[in-house]
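Undergrad: Quick one: sequence and predicted model below, then my questions.
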Amino acid sequence: MTNSEKQVQQKEIFGHPVGLYVLFLTEMWERFSYYGMRGLLSLYMAAELVGDDRGPGLGWTDAEAIKLYGWYTMLVYVMSIPGGMIADKFIGQKKSVLIGAIILVLGHGTLAIEEMWAFYTGLILIILGVGMLKPNISTMVGGLYKPGDIRRDKGFSIFYIGINTGSLLATTIVGLVVAKWGWHAGFGLAGIGMLFGLLVYVWGQKYLVHVGNKTEESEKKDQVSLSEVFKNLIASPMHLAIVVVLIAVSVYYAGFVMTGVDHWGYAALFVFLSLVVGMLMMIYKSLRSQVEKDRFLVVLLSFLLVIVFWGAFEQAGGLMNLYAENKTNRMLFGWEVPTIWFQSLNAGFIILFAVTVANYWAKRKLKNKEASSLFKMATGTIIMGLGFVFMVFAVRDFNENGSSGMYWLVLAYFFHTIGELCSSPVSLSFVTKLAPVRYASLMMGLYFASTGLGNKVAGILGENASEYGEYTIFVSITIFTVIFGLLVITILKPLKRLTHGAEDNEGTFNEEAEGFELADGEN
């Protein structure tokens, strides 16, 4: 390495490496493109073929639109698993982010074309692009700092500000563009945003020469690979038989009993889940101590919490988005508020209340009150679930008056955001604390899979609103999330015993209180 390279690496702005701001801007524009497009997706699919000032949509039913939205958001997270593996085994995070950014530019650009082939191609490219970029850029942020560097947490805080800023800008600006120039102009603007991010990333490569490179094999010697786990599964007749039976039953049920255009999609999903079950069985079998086994069981419960949380929360981009479009009175002083603007409430509330929520939990911990990660996750699930009470009132308002007030959505998003600020920042951190060290990478992949499955659950719930009604769906979500969260709190003491003090020696202020991300499930 040359001296000039070393000097570039050491260059700082406001006490942090310049590379942090390169990644900040890259992620800000990537989130701009993702949330801008996400806010439009279900609305565009459900818009009439004749169209209004925004141009023709696809003319799908709400159920069809939410169905595809659920598959799309699930696959975005699931593809993070192979995206992370490709980076780890073959090309490193830096090249993976570059490839992902290029694919995303192509994907968003393709969506701007008014053709059905372009619509599906664009979605596929975005899924692949996010899968390559998302899990790797955060890893690069951590790589900018040496182990033990006290600036690391602040660096992540700055990085997460970029995420929230990107979402807030996207849902605000894209909404105005769509209202004036139409759907595909909005999709195109998302692509332009991603192009800015790509250009910043390419320009900033000189500040990232020492991070995101391919990991040396010697550094991975303590990690168990996915291939090793499945080799062990094949060598275990009993566990292999269980997986084979699960796959056979799943394929038969999804392929030949279920109906609908996506029944083979469910078959593939069930096969994937069957393989995950097999992997979990082999991991548990290989654990060397009772402490590891106990903690592993708690991690599995945390995955269930993640699925429940995002299964409810992600109504935002689907059912709640369509409800804002079709059944909410959006007139404000004679001007109609763009539907996508309601998607900006989450980012805005995060920016306004993140520090307040973090300080609340920090003060509880100082007073020796309950502030464990499981308690935060359960509390966040309850608060988020209570937000759907306002959607219940919104439906009643609509039934009585023919439209519902915007304030119901504002209150719902406020509660959802407070719940997210309690739950999301600690969930991934909690998994990394309890997961067996040699399986850390695999457990992180399973965390992304859980988040993706939660998004799919959200799609299933949303599409069923067409059959059972929004009122039933919102009431059901409220009851289930509150009861589930209370159940976790009820058994909190035995669960904490199973963690064997994994959180007992933490300081009051840690990375969980430093940075907050949007509903990406990655905190």
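TA: Noted; the coordinates are in hand.

Undergrad: make it CA atoms for all contacts and neighbour counts henceforth
TA: OK.

Undergrad: I'd say residue 275 and residue 245 touch.
TA: No: contact criterion C-alpha atoms under 8 Å: residue 275 and residue 245 do not qualify, at 11.0 Å.

Undergrad: Tell me the secondary structure at residue 206.
TA: Following DSSP: H, G, I helix; E, B strand; the rest coil, we place residue 206 in the helix state.

Undergrad: what's the closest non-adjacent residue to it?
TA: Distance criterion C-alpha to C-alpha, 6 or more residues apart in numbering; nearest residue to residue 206, sequence neighbours excluded, is residue 8 at 7.0 Å.

Undergrad: ok, the one you found - how many residues close by?
TA: Residues near residue 8, counting by other C-alpha atoms under 10 Å, number 16.

Undergrad: quick one: what helix or strand has it in it?
TA: Applying DSSP states H and E as the criterion places residue 8 in helix 3-10.

Undergrad: outside of that helix, which residues touch it?
TA: 17-19, 206-210 (C-alpha atoms under 8 Å, 6 or more residues apart in numbering).

Undergrad: can you do 7 Å?
TA: 17, 207 (C-alpha atoms under 7 Å, 6 or more residues apart in numbering).

Undergrad: How much space separates the residue nearest to residue 206 from residue 515?
TA: Separation of residue 8 from residue 515 (C-alpha to C-alpha, to the nearest Å): 27 Å.

Undergrad: And for residue 309?
TA: 19 Å.

Undergrad: chain center to stretch 423-436: distance?
TA: 14 Å (C-alpha atoms, centre = their mean, to the nearest Å).

Undergrad: Overlap of the contact sets of residue 275 and residue 245?
TA: The contact lists of residue 275 and residue 245 share no entry, where a contact means C-alpha under 7 Å, 6+ apart.

Undergrad: Looking at these two, which is more packed in?
TA: Just comparing residue 275 and residue 245: by other C-alpha under 10 Å the higher neighbour count belongs to residue 275, 19 against 12.

Undergrad: Might you report the residue contacts of the more buried one?
TA: The contact partners of residue 275, by C-alpha under 7 Å, 6+ apart, come to residue 243.

Undergrad: Please compare the first structure with the one that follows:
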Amino acid sequence: MTDTTIPASEKSFLGHPRGLVICFLTEMWERFSYYGMRGLLLLYLTQHFLFSDERSNVIYGAYIALVYIMSIVGGVLSDKYLGQRKAVTFGAILLVAGHFGMAFEGQGSRETLITQAGNYEVQAEGRDNRRQLFLDYDGESRRVIFRSTHYAMLGDQRLLPIGEDGTGDYEVQRRARSFIQNICALANLGCAGPEPETTLYLNGVSYHIDETADGMIVEMDGQKIALSEHSETDILLLADATTAAAPDTSAPVAVFADGTFSTEVEQQKLYVNILYISLALIIAGVGFLKPNISTIVGDLYPEGDPRRDGGFTLFYMGINLGSFLATWTCGILGIVYGWAWGFGAAGLGMLFGLVVFQYGQPWLDGKAEPPSREKLREKVFGIITVETACYASALGIIGVSIALLMNAGIVNTLAMITGIGMFVALIGYSIVRLKGAARTRMWAAVYFAVAQIPFWSLFEQAGSSLTLVTSRLVDTNIFGWNVPTPVFQSLNAGFIFLFAPVVAWLWLWLAKRGWEPSTPVKFAIGVFGAGLGYLVLVGGMSGTGAAALTPVFFIFAIYWIHTISELMLSPVGLSAMTKLAPASLVGLFMAAWFVYSGLGNAMSGVIAAAAGAETVGGQIIDVADAKSNYIQVFSSIGYIGMLIGFLMLLIAPLVKRWMAEANVEERPLSTDSVGHN
């Protein structure tokens, strides 16, 4: 970096160009609106619109994938025609419209309980884990409680049901492999050690169970008998509809037995369409604003200005501040007072950001203007100018986004095809056009772009499956306050505030001693940590009864592990990308980073969909079954994430050689996840 003289005429704030204040506040309010809405979105889809868990998670994955992928369009149009100032203004307007559109919720979807005794409309009060279901039964408003019982069958003999606390006349216990044995099994290394065991405890006597392709076989009195597990779900209608969260089950009840009910959902099409349009407006708005506000920050500093890294650090502090404040304000308002309050607060935050950016235009000192004003005034079709055409392109983004959100299942496939096509194109270019160190450095850049996929597919469960688990299966009561689920998403930003300086200091301390890990090693640690976080949560969920709530400590633990992992991966990864890519392709590689981020986010929706549970009125029917499924899915992705991280660690020396790392100086660690936030 060459020293430059800071212009004496520059108007500054705390030693930085005063335009940084405008960018800081604009981005803070934009992230406030984005994360405020994100914290409520899954609960809104499952509880207000009564989408299934699978459908809700796929929509969520498609939405966050499109946010990243569509940013490419906004970045290209601003570079070639609009300039960053106009693009940010237009994006902010779209975001205000989208967030306020989310506040138009309607009356919500209607769900009908169909039973042999008749059809009953399910009514709901409250949101999140405060939600209670009611229906009119025999002229009384009765609260609906789902009671699940689990039992085993030995031959044609039914054993008595197991209790909700995991005890009873029988109990089936499974001992899984140890962590090391699971890793060995996944890698097909043939490690020695005891195989998983399943044991039946019946009337105080234990019986070994063989799990075969035909099911579970238990040997009793010299005879092999097939064992199968079943569950029933009863609907208990409490006569006292005002019963608190822990109902008095001794109150008069009516019971609909298992197999005698089904449900039917009727949605308000108008408001479902408003939902899709609002999400599409937000996708387009982020696409125009997000890549360009960061570019403005860079343009505020002359080439080689030593203040640049400090300026970006302050800028990214605004991102995390907006995220932290949003999940407390929008999250609490949306859960306690109503969805419209939460989404309306997000829209109001973005409106503040738009006003600040417009008011602060003079502070940008002419930066971020269009490359050519004459070009913007050129006619492209009739009276339509280039500038008008750029704005009109948002209609195409919105239309495509609506279509993809309504058919969200195909987004993952499209993102995969795009990712493979881009990978082939980049590698092909490196082979045909580059030689020597330039070629291998480009390979390293492609590696970092692709290697982020598993991390984001696991990390982004925070807004989907992890949100639903927290709401449904975690004891969120802290010091007597039932904490709204969206508030827990503030832990990521809070931990970044606390630990980013510590991690930055750690790298400096290690670097002075020659011990600092290389960028590929940091990447591997990040992916490994993303998987490890889920195994910690699984440990907490498995340590309680079949239908018992998980201690909230384990939610703090997984967010902390994921935040530290994020600091290992995202800032250094994007920094390395900008330094490794050929100078003529830096813009293309930034687009590649967003494409592969989007692919990871799309895959996160698929993973979350696999962890879904059967619901009525947005509430799970069988707590034990849902908990078991979450444990199974989280265990799988945890081990897979750790295995991928381990394999990345093995190839790290090769990637380091590709980088020619002695000539690549890493940017100091910022207090934000550049690639994610």
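TA: Here it is on my side, so go on. Values in this document were obtained by computation on a predicted structure and should not be read as measured data.

Undergrad: Need the counterpart of residue 574 of structure 2 in structure 1.
TA: Matched by TM-score structural alignment, residue 574 of structure 2 corresponds to residue 428 in structure 1.

Undergrad: so that match makes contact with residue 522?
TA: Yes: contact criterion C-alpha atoms under 7 Å: residue 428 of structure 1 and residue 522 qualify, at 6.4 Å.

Undergrad: joint contacts of these two?
TA: Going by C-alpha under 7 Å, 6+ apart, no residue sits against residue 428 of structure 1 while also sitting against residue 522.

Undergrad: in the superposed pair, what's the mean gap between stretch 416-432 of structure 1 and structure 2?
TA: Averaged over the aligned pairs, stretch 416-432 of structure 1 sits 0.8 Å from structure 2 after superposition, using mean C-alpha distance after the TM-score superposition for structure 1.

Undergrad: Name the residues that touch that stretch?
TA: With contact meaning C-alpha under 7 Å, 6+ apart, stretch 416-432 of structure 1 is reached by 299, 313, 346, 349-350, 354, 357, 373, 376-377, 380-381, 383-384, 387, 440, 512, 516, 521-523.

Undergrad: Show me how far it is from its chain's centre.
TA: Centre to centre, stretch against its chain (C-alpha atoms, centre = their mean), the figure for stretch 416-432 of structure 1 is 11 Å.

Undergrad: One more: stretch 318-336 of structure 2?
TA: On C-alpha atoms, centre = their mean, the centre of stretch 318-336 of structure 2 falls 16 Å from that of its chain.

Undergrad: How about stretch 440-456 of structure 1?
TA: Stretch 440-456 of structure 1 has its C-alpha centroid displaced from the chain centroid by 9 Å (C-alpha atoms, centre = their mean).

Undergrad: so it matches what in structure 2?
TA: Going by TM-score structural alignment: stretch 440-456 of structure 1 matches residues 586-602.

Undergrad: Can you point out the buried residues in that stretch?
TA: Judged by neighbour count (16 or more other C-alpha atoms under 10 Å), stretch 586-602 of structure 2 contains these buried residues: 587-602.

Undergrad: coming back round to it: the more surrounded of residue 309 and residue 515 of structure 1?
TA: More crowded of residue 309 of structure 1 and residue 515, by other C-alpha under 10 Å: residue 309, with 30 against 22.

Undergrad: rewinding a little: just the contacts of stretch 416-432 of structure 1: which are in helices?
TA: Among the contacts of stretch 416-432 of structure 1, DSSP state H puts 299, 313, 346, 349-350, 354, 357, 373, 376-377, 380-381, 383-384, 387, 440 in helices.

Undergrad: among those residues, which two are most distant?
TA: Among those, the pair separated by the greatest distance (C-alpha to C-alpha) is 387 and 440, at 33.7 Å.

Undergrad: wait, is residue 141 of structure 2 part of a strand?
TA: Yes: per three-state DSSP, residue 141 of structure 2 lies within a strand segment.

Undergrad: Does it touch residue 133 like I think?
TA: No: the pair residue 141 of structure 2 and residue 133 does not pass the contact test of C-alpha under 7 Å, sitting 10.0 Å apart.

Undergrad: Quick one: map residue 449 of structure 2 onto structure 1.
TA: Per TM-score structural alignment, residue 449 of structure 2 is aligned with residue 303.

Undergrad: Could you find the closest non-adjacent residue to that match?
TA: Excluding the flanking residues, the one nearest residue 303 of structure 1 by C-alpha to C-alpha, 6+ apart is residue 450, at 5.9 Å.

Undergrad: in a helix, that's where the one you found is, yeah?
TA: Yes: secondary structure of residue 450 of structure 1 (three-state DSSP): part of a helix.

Undergrad: and the residue nearest to the spatial centre of structure 2, how far is that from residue 566 of structure 2?
TA: Computing the C-alpha centroid of structure 2 and ranking residues by C-alpha atoms, centre = their mean puts residue 460 first, at 2.4 Å. Counting by C-alpha to C-alpha, the gap from residue 460 of structure 2 to residue 566 of structure 2 is 11 Å.

Undergrad: Tell me which stretches of structure 1 form strands.
TA: 12-13, 16-17, 331-332, 335-336 (DSSP state E).

Undergrad: which outside residues touch the last one?
TA: The list of residues contacting strand 335-336 of structure 1 from outside it, by C-alpha under 7 Å, 6+ apart, reads residue 330.

Undergrad: Who are the contact partners of residue 276 of structure 2?
TA: Residue 276 of structure 2 neighbours (C-alpha under 7 Å, 6+ apart): 402, 405.

Undergrad: got it, and the one 4 residues further on?
TA: Under the criterion of C-alpha under 7 Å, 6+ apart, the neighbours of residue 280 of structure 2 are 398, 401-402.
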